[in-house]
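*Asks:* got a structure for you, letters missing:
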């Protein structure tokens, strides 16, 4: 529990920042030896230095969990206290800075899910956080820059749920806009799974028959243009099966039989074209052909 040991942890972590035992030892030295003997300003300075250390390490190792975890620990232990720049204290000044830091990290790698998780943590815990509408606009920019950004789509779903639950966004109108956005992404790159996963989430927020019929027709148009698109075929099977499960009473016998035939044909083709998942498709096909009880 000495300053020499603390300096040794710095040297070790610069060589290998994944040594979580060393991070734990470093925190023990700080909380058991350094902090009790220090003024609040000195504690803040020590934590600020560690934030700088983790930022340097993250630039080289942006996907190491324990570095992000230590950064959270630093923020949570910043003492209250005034500064010339921020009369409300060191704590608020540090939290404000973190949002800027994580945006820089996402500028470097917009699909770094560690940075996105950390961003959610910052927004959830900082005082005077930007409103969810601002975060929605941020995800729009990231998605428009690269549709193949699953983390941005995931963040968007979180923000939309918040806005809908708080009544700050009209659910019906905004969902229509979301379907238009995701449809543009589908046509841009029909092989990108991020888009299809987000589309499935959108469907899951409604699942009414008219919506399913509309989206099935839209995906069928894309499949006609891209006849070997695995994601088009998988999505058609998913949504047609959903129609059969959720809305069977509203379907005629002919419509129900046609949906079963369509699913069977699509699954047979998927089993041939996507050989790695062949048995999965055959299992679903067998389930479809099993007489209903």
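*Replies:* Arrived safely, thanks for sending. Keep in mind that this is a model prediction, so the values were computed, not measured.

*Asks:* all contacts plus neighbour counts: C-alpha atoms, from now on.
*Replies:* OK.

*Asks:* now the host helix or strand of residue 256, how far from the centre of its chain.
*Replies:* Using DSSP states H and E, residue 256 maps to helix 253-273. Distance, stretch centre to chain centre, for helix 253-273: 33 Å (C-alpha atoms, centre = their mean, to the nearest Å).

*Asks:* Name the next helix or strand downstream of it, please.
*Replies:* helix 278-289.

*Asks:* Point out the other helices and strands that that next one packs with.
*Replies:* helix 253-273 (3 or more C-alpha pairs under 8 Å, 6 or more residues apart in numbering; DSSP states H and E).

*Asks:* Now the helix it packs on: buried residues?
*Replies:* Residues 256, 259, 260, 263, 264, 266, 267, 269, 270, 271 are the ones in helix 253-273 that count as buried (16 or more other C-alpha atoms under 10 Å).

*Asks:* any idea which helix or strand carries residue 195?
*Replies:* Per DSSP H and E: residue 195 is located in helix 193-204.

*Asks:* on that earlier part again, how about residues contacting the helix holding residue 256?
*Replies:* 228, 230, 233-234, 236-237, 240-241, 244, 248, 277-279, 281-282, 284-285, 288 (C-alpha atoms under 8 Å, 6 or more residues apart in numbering).

*Asks:* Check it against this one:
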């Protein structure tokens, strides 16, 4: 779980809690051994299935036991007539996985089993969205729940615009919801009828080889692994910048919005790359839009720096301002000499070496021109 404090180091353990844990472990071990014995014997009876379910509720990561249940229910769930027996079995398995997920919301094996049941097409999908809403309320950055949501959304044919609004609602509730920001980046191309785009996670990782991967993740939606640097309309990017501004002014130290801001800058910068773009042509409408966007973002960073007297809390606006100045210089979007622009960015990197000493090496590389300003 995120934002869950760890107990202090050196804190003595409660003897009663230790003993209770030992007894619980012994009991679980006995049940596990018995279930695995029955699995090896391929015993498929009501008692064995109940015992397996009890074990999974205590330890949902028993892959072998989930495999055993799939073998046990495969025949009845394959019924093409949608028989009552098949629906009853599917509902029972979904109920079991839900209990397991509430105990361990990040159980790979449980999510896989639930997806297997849903793919049989025997149950409505409305409850899946309700369950996901509850789990994401507990942990908004549960990446397994987000992946499963993309699967359900594709299966249910929910419009990308609706998912974009869902992500916006989560962001409004918590600007630090990095997963919701990421979800919006993966939806922009679909909402605005464009091709796949690079995800925030790829941008941060600097994974330039991602474009060689598959374009889909098996869930019916484009995969971030197959993302490319195709264009997102500037009008759409302007709207996203406005949303990010709200988050940046609310909490300038929160990195979630700033990482998304960097992604938006990369998508804006992409309008100057390739033969199909016109933003690099001075005097063109696209060039004017690009100039306005970069000037707007520079102003935003300067406003944040003016209202925050403590420079140690200004890492993100400082770093973003330096990158913006370098991008403006590279694209010839800023008046004045090249040397003066570069010097301003250099001064910022020197200040960042003091403000954020843990990343002093990165800022030193940026100062020497060895760090990428922006990946597109």
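*Replies:* That came through, no problem. None of the values given here were measured: they were computed from a predicted structure.

*Asks:* related to what we said a few turns ago, list only those of the contacts of helix 253-273 of structure 1 flagged as buried.
*Replies:* The neighbour count (16+ other C-alpha under 10 Å) marks 230, 233, 234, 236, 237, 240, 241, 244, 278, 281, 282, 285 as buried among the contacts of helix 253-273 of structure 1.

*Asks:* For the third one, which residues are in contact?
*Replies:* The reference is to residue 234 of structure 1. Applying C-alpha under 8 Å, 6+ apart to residue 234 of structure 1 gives the contacts 266, 267, 270.

*Asks:* what does the last one give?
*Replies:* When contacts are counted by C-alpha under 8 Å, 6+ apart, residue 285 of structure 1 is found next to 263, 264, 267, 268.

*Asks:* Show me what it lines up with in structure 2.
*Replies:* Under the alignment (TM-score structural alignment), residue 285 of structure 1 pairs with residue 367 in structure 2.

*Asks:* That match and residue 323 of structure 2: what is the separation?
*Replies:* The gap separating residue 367 of structure 2 from residue 323 of structure 2 is 11 Å, by C-alpha to C-alpha, to the nearest Å.

*Asks:* just residue 340 of structure 2 next, same as before
*Replies:* 15 Å.

*Asks:* got it, and residue 140 of structure 2?
*Replies:* On the measure of C-alpha to C-alpha, residue 140 of structure 2 and residue 323 of structure 2 end up 30 Å apart.

*Asks:* Can you classify residue 18 of structure 1 by secondary structure?
*Replies:* The assignment at residue 18 of structure 1 comes out as coil when based on DSSP: H, G, I helix; E, B strand; the rest coil.

*Asks:* if I line the two up, what does it land on in structure 2?
*Replies:* If you follow residue 18 of structure 1 across to structure 2 using TM-score structural alignment, you land on residue 61.

*Asks:* Check residue 138 of structure 1 too.
*Replies:* Aligned by TM-score structural alignment, residue 138 of structure 1 pairs with residue 166 of structure 2.

*Asks:* Which strand or helix spans its match?
*Replies:* With DSSP H and E as the test, residue 166 of structure 2 turns up in helix 160-173.

*Asks:* and if you look at residue 96 of structure 2?
*Replies:* helix 84-103.

*Asks:* which residues in structure 1 does the following helix or strand past that helix align to?
*Replies:* For helix 84-103 of structure 2, the following helix or strand on the C-terminal side (DSSP H and E) is helix 108-118. Against structure 1, the aligned range for helix 108-118 of structure 2 is residues 65-75 (TM-score structural alignment).

*Asks:* compared with structure 2, how much does the matching stretch deviate?
*Replies:* Compared with structure 2 after the fit, stretch 65-75 of structure 1 shows a mean deviation of 1.3 Å (mean C-alpha distance after the TM-score superposition for structure 1).

*Asks:* Name the residues that touch that stretch?
*Replies:* For stretch 65-75 of structure 1, contacts defined as C-alpha under 8 Å, 6+ apart pick out 17-18, 20, 23, 47-48, 50-51, 54, 57-58, 91, 94-95, 114, 118.

*Asks:* Farthest-apart pair in those, please.
*Replies:* Maximum pairwise distance among the contacts of stretch 65-75 of structure 1 (C-alpha to C-alpha): 26.9 Å, between 18 and 91.

*Asks:* These two: which is more packed in?
*Replies:* The neighbour count for residue 18 of structure 1 versus residue 91, taken as other C-alpha atoms under 10 Å, is higher for residue 91 (21 against 16).

*Asks:* tell me which element the more buried one falls in.
*Replies:* Element membership for residue 91 of structure 1, per DSSP H and E: helix 90-108.

*Asks:* That helix - contacts with which helices or strands?
*Replies:* Helix 90-108 of structure 1 packs on helix 65-76, helix 113-125, going by 3+ C-alpha pairs under 8 Å, 6+ apart.

*Asks:* I'd like the ones you listed laid out as JSON lines, including mean neighbour count and distance to residue 150 of structure 1.
*Replies:* JSON lines is the format used below for those (neighbours: other C-alpha atoms under 10 Å; distance: least, C-alpha to C-alpha, whole Å):
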{"stretch": "helix 65-76", "mean neighbour count": "18", "distance to residue 150 of structure 1": "19"}
{"stretch": "helix 113-125", "mean neighbour count": "16", "distance to residue 150 of structure 1": "9"}
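
*Asks:* Can you lay out those as a markdown table showing distance to residue 6 of structure 1?
*Replies:* Listed next are those as a markdown table, based on distance: least, C-alpha to C-alpha, whole Å:
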| stretch | distance to residue 6 of structure 1 |
| --- | --- |
| helix 65-76 | 15 |
| helix 113-125 | 26 |
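
*Asks:* before we move on, back to that, which two among the contacts of residue 285 of structure 1 are spaced furthest apart?
*Replies:* 263 and 268 (8.5 Å).

*Asks:* before we move on, the earlier item: tell me which of the contacts of stretch 65-75 of structure 1 is nearest to residue 149 of structure 1?
*Replies:* Distance to residue 149 of structure 1, by C-alpha to C-alpha, is smallest for residue 114 among the contacts of stretch 65-75 of structure 1, at 13.3 Å.
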